[in-house]
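S.K.: sequence unknown, structure follows:
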């Protein structure tokens, strides 16, 4: 029987009952933390969006539809040219008016980002220009029918010209959203207050604090004790305990996110497809689902959850078969006993350590000698991106850059992909990607995504473990909070607490 790995703190059992928010203020225990002086290319931009401060030209609804935000409408003028009509009557929190000039300056600042913004970088965008008082024209390098979704990404938020400093970005008083950032402690928190002149109507909540809590167990404990009225991404194994009382609501989201075991396709022995297939056959994904995720995150075949319009047409969940795995290794001429391989995992997601240990034990059964290294993500990412690794665990959102998986497929699997940790490169795959990116008919485009996912499955480029279900917790006094499937918004006009 598989050993059951659990790492949930017993503090849940000892914590006091929740207390409600005071004076219209709410505390959010967030999994993110400021890392790069508000750089738009990473988590810092998501903190600005969670705070209800950052807004883009568009926004993504709960059902993943692209809707107007700071742009009222948009049109594809020709295959490489988009025009966006900017909303009238919007002011930044510093009193400056929103117009096409301010929008174009903000987006051009994004294009200058030291780390490219996935989905909106110089690789995709040729130019951004104010072509009228309230009209912005964006030209793309190649046809990009998903651009309206890309400019909903928090990394493309429109800030006042005063936000852009020589040494970074200052979001205090420079956003357009329903809440204004008023205090920042980069190590601990961001405080916000309601922006009284918000173009979309006054928010119900007076304000609040986002606390940076990287440990998932601690976030769950804060929900239980009442230190936080909303705690994001609590451990799956804590759900039963948190649900046991009547003062907390556990909110379940079938996230567009997959837990992957990345294999270095450019380094022996994983440059051999049969070896990659053998690794896949050696892993019991159903066992991982049950042992680590309480069966709430189903085993994965391809990256996309079953029932989505872009799932691979034939990518069944692999059943463990050690005999066949050993046979494939023999066909590849690989003696696993002669190899020492390492699995990388990172501390930001509590369960990854346990998943790594389970995979270590499973691969040992087919003869590999496996070491596990667990560290802060920032310390292992350079090795992962440069290809200096064997295997790595990654929790990956496949609609983070744009509310379709084209951004994920491009960044992670194209020859020049900005997040191609797998070190995969096939010009034929890139040709298929380009065709999908230019396909205007959604049904045909989704079918093209499915073919790309099928390719990744057939070639065992990545081993997909589980399609993730995530859990947020809210106190009973919180209203108007629905976890966003892309993790874009928290402090919004409807959010309130008593």
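M.R.: Yes, it's here. On a predicted model such as this, the values are computed, not experimentally measured, just so you know.

S.K.: going forward, measure contacts between C-alpha atoms and count neighbours the same way
M.R.: OK.

S.K.: so what touches the helix or strand hosting residue 74?
M.R.: Residue 74 is located in strand 71-78, with elements delineated by DSSP states H and E. With Cα atoms under 8 Å, 6 or more residues apart in numbering as the contact definition, strand 71-78 has outside contacts at 57-58, 82-87, 148.

S.K.: cool, and stretch 402-419?
M.R.: Residues contacting stretch 402-419 (Cα under 8 Å, 6+ apart): 60, 64-66, 118-119, 146-147, 149-150, 152-153, 385, 397-401, 420-427, 429-430, 433, 436-437, 449, 452, 486.

S.K.: strands - which of the residues you listed land there?
M.R.: Among the contacts of stretch 402-419, DSSP state E puts 60, 66, 397 in strands.

S.K.: the second one and residue 409: what is the separation?
M.R.: Which is residue 66. 20 Å (Cα to Cα, to the nearest Å).

S.K.: how about the last one?
M.R.: As judged by Cα to Cα, residue 397 and residue 409 stand 11 Å apart.

S.K.: thinking again about what came up before, list just the nearest of the ones in strands among the contacts of stretch 402-419 to residue 94.
M.R.: residue 60 (25.7 Å; Cα to Cα).

S.K.: what residues of stretch 123-141 count as buried?
M.R.: 123-125, 127-130, 134-140 (16 or more other Cα atoms under 10 Å).

S.K.: next: stretch 453-467.
M.R.: Buried residues in stretch 453-467 (16+ other Cα under 10 Å): 453-457, 460-467.

S.K.: kindly report the same for stretch 62-69.
M.R.: 64, 66-69.

S.K.: what's around residue 165, how many residues?
M.R.: 9 (other Cα atoms under 10 Å).

S.K.: tell me the centre residue of this protein?
M.R.: residue 397 (4.1 Å; Cα atoms, centre = their mean).

S.K.: which residue sits closest to that one, ignoring its sequence neighbours?
M.R.: Spatial nearest neighbour of residue 397, excluding adjacent residues (Cα to Cα, 6 or more residues apart in numbering): residue 257 at 4.1 Å.

S.K.: what of residue 24?
M.R.: Going by Cα to Cα, 6+ apart, residue 24 has residue 206 as its nearest residue, at 5.1 Å.

S.K.: residue contacts, that neighbour?
M.R.: 23-25, 193-194.

S.K.: and here is the other one:
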């Protein structure tokens, strides 16, 4: 990549006589989907690209909303928000940041072909008041616009036009463009070079508008899919940091005098989802879908020994749950956490009552590089379902292979994780996953599991500004999904970071997003 505007960044740490540049080597469990933050609704990809691109607002390390590219905002009517933009901000190529960039970005991310349009579900339109003022209109009173905007990153319109990139890309469908492999944001780091699946180098942006709270000059992003290789690299000093420390290796890492481990539970809840279309994709039952029968779904639920999954597959570090959202998420209530008990005989009885005394075969789509210990818990559950007389065919492959199948509905059962980001609100799960497909709703409803009663509650909650009324609506929608066993909840996902002593300090938030602009090296 030959970019004249990188010279300033390089000069920041290559001047004669300057101390050696501080380099943080980040060993990640997988590659990002693309350099285009609109290419796929993937929390990890967005968290990495947040080092390059920024939104109008952002979350602090303790998940409070604060100004970013917008200095301030106000509501001028129940459906119109006015944002005053930060002056004197430059994109990495030197172009000035203006209202035109915000509008072009909003139009791009909400385009009908954008896979990220569900992240801005209430958006209606936007208009420029002046170079540093933008108004955003939503389709009704809507309480979560600021939450949504934390993950809607701003592009340089001039750069998009020059590179024929005003339309969105879609990594899930293989739609690529210039922004897939090139980047130009306003953030604290600049993409200096990239070899996909090998190494991406980010260098400090010396012209960042914010006051840096880090001393990192270079980030080397290294996708290392093998857990054992990643651990070995950390212990040997080949990498400084990983945001995915394997659970089975935490005792070994903690015992090293050169390594620190940070461990907690993240916001992400993990569950199984069903394809409720008219027929199974891969089965000995033809022209019929047993999963549409609530008794069958309940049988699959009762056949899971969640304590065994937690102890063996998750190394005792996950939090068992009967809910689809974590306790920290508005919309959660303690009664949601009650699980159906493990009851193998009861599961068999339900299958018999539903007309499947000998079970049936189905495809179980899991990913090898997405959720924590996904391979292990999928294998464990597949074995449990087999003991109930079912015949799951476990398809385990990297997300690059499984995601296109999921998007097309080419599955019978899938593992699924949802952190409710960036909203930090149950409305995220409800509108993007549970709702029937309609406009920006149901973007991740891959299995036709919509319910008119749930849809009505979601639509009412989406325009209710009073939390005392809005939150009970969300609770009721989740209650219906629970009663119908539309999903099988498993656990709240554990998260473990590990770093060498070369990292003096960092911020670990429960959204599991590294914020290296808040990280100090020794």
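M.R.: Yes, it's here. Just so you know, these numbers come straight off a predicted model, no measurement behind them.

S.K.: ok so, going back, nearest to residue 355 of the first structure, of the ones in strands among the contacts of stretch 402-419 of the first structure?
M.R.: residue 397 (18.0 Å).

S.K.: which residues touch the counterpart of residue 430 of the first structure in the second structure?
M.R.: Counting by TM-score structural alignment, residue 430 of the first structure corresponds to residue 455 in the second structure. Residues in contact with residue 455 of the second structure (Cα under 8 Å, 6+ apart) are 435-436.

S.K.: let's see that with 6 Å instead.
M.R.: residue 435 (Cα atoms under 6 Å, 6 or more residues apart in numbering).

S.K.: and what of residue 417 of the second structure?
M.R.: By Cα under 6 Å, 6+ apart, the neighbours of residue 417 of the second structure are 269-270.

S.K.: still on that earlier bit, now the buried residues of stretch 123-141 of the first structure as TSV including secondary structure and distance to residue 177 of the first structure?
M.R.: Formatted as TSV, these follow (DSSP: H, G, I helix; E, B strand; the rest coil; distance: Cα to Cα, whole Å):
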residue	secondary structure	distance to residue 177 of the first structure
123	coil	29
124	coil	27
125	strand	25
127	strand	26
128	strand	22
129	strand	23
130	strand	22
134	coil	19
135	strand	20
136	strand	20
137	strand	23
138	strand	23
139	strand	26
140	strand	27
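
S.K.: residue in the first structure paired with residue 301 of the second structure?
M.R.: Match for residue 301 of the second structure (TM-score structural alignment): residue 280.

S.K.: tell me if its match really is in a helix.
M.R.: Yes - assessed by DSSP: H, G, I helix; E, B strand; the rest coil, residue 280 of the first structure belongs to a helix.

S.K.: in space, what's closest to it - neighbours in sequence excluded?
M.R.: residue 463 (5.8 Å).

S.K.: ok, residue 462 of the second structure next?
M.R.: residue 142 (6.0 Å).

S.K.: surely that neighbour is in contact with residue 466?
M.R.: No - using Cα atoms under 6 Å, residue 142 of the second structure is not in contact with residue 466, being 9.9 Å away.

S.K.: neighbour count for these two, which is higher?
M.R.: Comparing residue 142 of the second structure with residue 466 by other Cα under 10 Å, the one with more neighbours is residue 142, at 20 against 11.

S.K.: the more buried one -> the first structure?
M.R.: Using TM-score structural alignment, residue 142 of the second structure pairs with residue 144 in the first structure.

S.K.: let me know whether its match touches residue 437 as I believe.
M.R.: Yes - taking Cα under 6 Å as the definition, residue 144 of the first structure is a contact partner of residue 437 at 5.4 Å.

S.K.: the residue nearest to the centre of the first structure maps to what in the second structure?
M.R.: Looks like residue 397 of the first structure aligns to residue 418 there (TM-score structural alignment).

S.K.: from residue 498 of the second structure, how far out is its match?
M.R.: Residue 418 of the second structure is 23 Å from residue 498 of the second structure, by Cα to Cα.

S.K.: for the first structure, what's the longest helix?
M.R.: Longest helix of the first structure, by residue count under DSSP state H: helix 442-458.

S.K.: what does it contact?
M.R.: Contacts for helix 442-458 of the first structure (Cα under 6 Å, 6+ apart): 302, 310-312, 436, 439.

S.K.: what does stretch 27-38 of the first structure give?
M.R.: Residues contacting stretch 27-38 of the first structure (Cα under 6 Å, 6+ apart): 44, 168-169, 186, 208-214, 219, 228-232.

S.K.: same deal with stretch 279-297 of the first structure?
M.R.: 4, 236, 299, 320-322, 325, 463, 465-469.

S.K.: look up which helix or strand residue 497 of the second structure falls in, please.
M.R.: Residue-wise, residue 497 of the second structure maps onto strand 487-500 under DSSP H and E.

S.K.: what is that strand packed up against?
M.R.: In terms of contacts (3 or more Cα pairs under 6 Å, 6 or more residues apart in numbering; DSSP states H and E), strand 487-500 of the second structure is packed against strand 241-242, strand 259-274, strand 319-320.

S.K.: the ones you listed: which one's closest to residue 364 of the second structure?
M.R.: Short answer: strand 259-274, nearest of those by Cα to Cα, at 9.4 Å.

S.K.: that closest one: which residues count as buried?
M.R.: Here strand 259-274 of the second structure shows 259-261, 264-274 as buried, counting by 16+ other Cα under 10 Å.

S.K.: TSV for the residues you listed, including distance to residue 188 of the second structure?
M.R.: Listed next are those as TSV, based on distance: Cα to Cα, whole Å:
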residue	distance to residue 188 of the second structure
259	26
260	25
261	26
264	27
265	28
266	25
267	26
268	27
269	30
270	32
271	35
272	37
273	38
274	41
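
S.K.: farthest pair within these?
M.R.: 259 and 274 (40.9 Å).

S.K.: tally of neighbours for residue 114 of the first structure?
M.R.: Residue 114 of the first structure - counted by other Cα under 10 Å - has 10 other residues nearby.

S.K.: so it sits in a helix?
M.R.: No - under the criterion used here (three-state DSSP), residue 114 of the first structure is coil, not part of a helix.

S.K.: so who does it touch?
M.R.: Residue 114 of the first structure touches nothing, counting by Cα under 6 Å, 6+ apart.

S.K.: and the gap between it and residue 168 of the first structure?
M.R.: From residue 114 of the first structure to residue 168 of the first structure the distance is 11 Å (Cα to Cα).

S.K.: equivalent analysis for residue 290 of the first structure, please.
M.R.: Per Cα to Cα, residue 290 of the first structure is found 44 Å from residue 168 of the first structure.
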